[in-house]
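**Q** Okay, here's the prediction I keep looking at, along with the sequence it came from:
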Amino acid sequence: MPIHHRWNFNIDRFLNPFVPPPPWKYVPYPVSYWFGYRKTKPADTGNLMPIFWAFLGVFGAIAMIEAVSKHVASFAPHHVPNIVGSFGAAAVLEFYAIESPLAQPRNAIMGQVLAAVIGCGVGKLFLLSDNFEEIKWLGGALACASATAVMALTKTVHPPAGATALLAVVDSTLIQVGWFLIPVMLLGCTLMLGAALLINNLERRFPVYWWTPEDLRQPNSLFRRRHSKKKAPEAAADETKPEEGSERYVSDLEAATDKEAETEDAKHAADIIIKPGHVIVPEHVYLTQEEQQYLETLCKRL
């Protein structure tokens, strides 16, 4: 296996020790309820009611962002549009796919802000060229790719943010907005999050977590790997022939018990086990960060 296939980077290993655990259990329940905290598992709502609430949520959030944008005095001098197109995709995530890791507050806000910073930076860089109109397509590609890489490294992947970075370079209106796009995106994300907390918590639960599905009070992740216990054939052969009286000798009963345990381990070697408090995944199974977060989210809901 090439050495770069074993490279891994987990930013939470460095950030989580400084992130305090959520305070919702210490806040009065009528308040913490609207921030996604539940004492019991939420009831099933079927598949029609989520569609109904998603319709109301998307409509309300988009309309609210547009209405607020019209009444912010500083928006007109900076040529800010009523709404940035990427908020449409963000609304679908935050009001329908509300259990997806991509829709949680860390991703929805930080992903958009990071993408806005990168998009504006790349746009300003390419504007230094006299042939900007001819090469801005290349800047858009660079901005989108860079935003994706940064979001992946920071565990803030939010697909609509890729559109934000792209539009910041190729959209003529947003090019005029410049660095002012960052507070514009921050305001829009905050308004949408406020609407999501209200609409999504009427009959469902949002967010599933604010920063991470891991227990921030524990130093280790909920995510575990099942390590294989393969032995060399020679070693296995030696162990099957222990000499009585030696330190390696075990009784027939103990040997049978060990064999039964090994058989059970082999039977479940390919299983993904989700238990309250931790997730066990076979070592040979590859999971993306989003898939790991989703499994940890399911673990927290048990």
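**A** Thanks, I have it. All values reported here derive from a predicted model rather than from experimental measurement.

**Q** When you work out contacts or count neighbours from here on, use the C-alpha atoms and nothing else.
**A** Will do.

**Q** chain center to the helix or strand harbouring Ala152, what's the gap?
**A** In the assignment (DSSP states H and E), Ala152 maps to helix 132-154. Relative to its parent chain, helix 132-154 has a centroid offset of 21 Å by Cα atoms, centre = their mean, to the nearest Å.

**Q** so what does it touch, helix or strand wise?
**A** helix 111-127, helix 159-170 (3 or more Cα pairs under 8 Å, 6 or more residues apart in numbering; DSSP states H and E).

**Q** Following the one helix or strand Pro30 maps to in sequence, what is the next regular element?
**A** Secondary structure assigned from DSSP H and E places Pro30 in helix 29-32. Remark: after helix 29-32, the chain's next helix or strand is helix 48-71, criterion DSSP H and E.

**Q** The closest residue to Phe180 other than its chain neighbours: what's it in contact with?
**A** Spatial nearest neighbour of Phe180, excluding adjacent residues (Cα to Cα, 6 or more residues apart in numbering): His78 at 7.2 Å. By Cα atoms under 8 Å, 6 or more residues apart in numbering, the contact list for His78 reads Gln176, Val177, Phe180.

**Q** what do you get if the cut-off is 10 Å, keeping everything else the same?
**A** Thr173, Leu174, Gln176, Val177, Gly178, Trp179, Phe180, Leu181 (Cα atoms under 10 Å, 6 or more residues apart in numbering).

**Q** returning to that earlier point: any buried residues in the helix holding Ala152, and which?
**A** For helix 132-154, the neighbour count (16 or more other Cα atoms under 10 Å) marks 132, 136, 139-148, 150-152, 154 as buried.

**Q** Next up, a structure to set beside the first:
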Amino acid sequence: MHPRILSVLDYDIDNHLNRIVPHSRVSRLPKPVSRFLGYRENEYKEPTRLVVVFWSFLGSLLGLLIIGAMYKYAPGLTRWNPPIMIASLGASAILDYNSIRTPLAQPRNAILGQTFSALTGVIIHKLFHLNSNWEDVQWVAGAVACAISSAIMATTNTVHPPGGATAVLATTNAEIIAMGWIYIPFVLMSSCVMLALACILNNIQRAYPVYWWTPADLKKEKDIEDLEQVSSNGSEKVLRGQSMARTSQADPDTVVISPHHLYIPDTFDLDGDELAVLSRLQARLRWDSAMDERPRADSSEG
């Protein structure tokens, strides 16, 4: 398969988002604060199994009790007649307070996965509701909502399994359907409350979250980009200002990279991302060459 087609099929949104997302500065906060945001100076070690069981039980219990009490007694919320409990939050509680080290339980997934799914479910219901006999195909709406929310979560790297149920409920549960668009902020609010409680309880003897946005080291990625001053815009513009040549030299399968020249065989059809990689390598060679020459220049001046 053509490399360009493969690069499209292997699309990863974080390749674009990580360039603009600021790296975590949690470690700079006062220790009491950074601790309850998941930061640890020393290597984390999971406590004994019964300790994990206790905190998982307490977190799930308190988290759902708080949500239920808000739905039942909060003056600003009760007027929307929410259900006693959004069932998918029970599944979220297992991830937020039990399997807290998995990627599926991290804040980005827990918040955005649920919110995207709620939005998807409401939109799908609204579209199916345009059909006068929509009750006859309500089961289809549930399946479509779940499938689309799954695709959206996978594309945005926000997979949170309870989100599937969140989308289905928006198309099949009468109480939630009656809420309409307000269902989305309810899900967002509930997810944020459960996350806040998770940061408190899970950091007493455990550590949560493992990361807030991505496990990648955003600081190192940005440092490399600043050093090399290279853009990955998907075209040969990434090599502007550099000596690049197409060549049919003796070895047609060899790419030659030097600090000031880049030779690519005519038989190579490279896309923008691949050209950017070569450009980064050349920028690194130029940097190393400049560092090697600096001591000699200084000594000659002396």
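**A** Arrived safely. What you see is a predicted model; the values in this text were computed from it and never measured.

**Q** What's the TM-score once they're superposed?
**A** Once superposed, chain against chain, the TM-score is 0.70 (TM-score structural alignment, normalised by the length of structure 1); 222 aligned residues with a Cα RMSD of 1.8 Å.

**Q** So which bit of structure 2 is the helix holding Ala152 of structure 1 matched to?
**A** Helix 132-154 of structure 1 corresponds to residues 134-156 of structure 2 when matched by TM-score structural alignment.

**Q** Stretch 191-198 of structure 1 now?
**A** So stretch 191-198 of structure 1 is aligned with residues 193-200, judged by TM-score structural alignment.

**Q** By how much does the matching stretch deviate from structure 1 on average?
**A** For stretch 193-200 of structure 2, the mean distance to aligned residues of structure 1 following superposition is 0.7 Å (mean Cα distance after the TM-score superposition for structure 1).

**Q** and that stretch, how far from the chain's centre?
**A** Worked out by Cα atoms, centre = their mean, stretch 193-200 of structure 2 lies 19 Å from the chain centre.

**Q** picking up where we left off before, would you tell me which one of the helices and strands packed on helix 132-154 of structure 1 is buried the most?
**A** Sort those by mean neighbour count, taking mean count of other Cα atoms under 10 Å, and helix 159-170 sits at the top with a mean of 27.

**Q** In terms of secondary structure, what does it contact?
**A** Other helices and strands packing on helix 159-170 of structure 1, by 3 or more Cα pairs under 10 Å, 6 or more residues apart in numbering; DSSP states H and E, are helix 86-95, helix 111-127, helix 132-154, helix 172-177, helix 181-200.

**Q** In JSON lines, list these along with distance to Thr212 of structure 1.
**A** Formatted as JSON lines, those follow (distance: least, Cα to Cα, whole Å):
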{"stretch": "helix 86-95", "distance to Thr212 of structure 1": "16"}
{"stretch": "helix 111-127", "distance to Thr212 of structure 1": "14"}
{"stretch": "helix 132-154", "distance to Thr212 of structure 1": "12"}
{"stretch": "helix 172-177", "distance to Thr212 of structure 1": "32"}
{"stretch": "helix 181-200", "distance to Thr212 of structure 1": "17"}
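
**Q** among those, which is nearest Arg226 of structure 1?
**A** Smallest distance to Arg226 of structure 1 across those (Cα to Cα): 24.5 Å, for helix 132-154.

**Q** what's the angle between that closest one and helix 111-127?
**A** Our comparison of helix 132-154 of structure 1 with helix 111-127, counting by axes from the mean of the first three to the mean of the last three Cα atoms, to 10 degrees, yields an angle of 150 degrees.

**Q** Helix 132-154 of structure 1: average distance to aligned residues in structure 2?
**A** Mean deviation for helix 132-154 of structure 1: 0.5 Å (mean Cα distance after the TM-score superposition for structure 1).

**Q** can you tell me which helix in structure 2 is longest?
**A** The longest helix of structure 2 (DSSP state H) is helix 272-301.

**Q** Show me what that one packs onto, helices and strands only.
**A** Helix 272-301 of structure 2 sits against helix 3-9, helix 218-228, strand 256-257, strand 261-265, with contacts defined as 3+ Cα pairs under 10 Å, 6+ apart.

**Q** Export these as a markdown table, with columns for distance to Pro107 of structure 2.
**A** A markdown table is the format used below for those (distance: least, Cα to Cα, whole Å):
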| stretch | distance to Pro107 of structure 2 |
| --- | --- |
| helix 3-9 | 27 |
| helix 218-228 | 17 |
| strand 256-257 | 42 |
| strand 261-265 | 43 |
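
**Q** most tightly surrounded among those?
**A** When these are compared using mean count of other Cα under 10 Å, strand 261-265 is most buried, at a mean of 18.

**Q** Where in structure 1 does that strand align, residue-wise?
**A** So strand 261-265 of structure 2 sits over no part of structure 1, by TM-score structural alignment.

**Q** how distant is that strand from the center of its chain?
**A** Counting by Cα atoms, centre = their mean, strand 261-265 of structure 2 comes out at 36 Å from the chain centroid.

**Q** for stretch 35-48 of structure 1, same thing?
**A** The answer for stretch 35-48 of structure 1 is 20 Å, by Cα atoms, centre = their mean.
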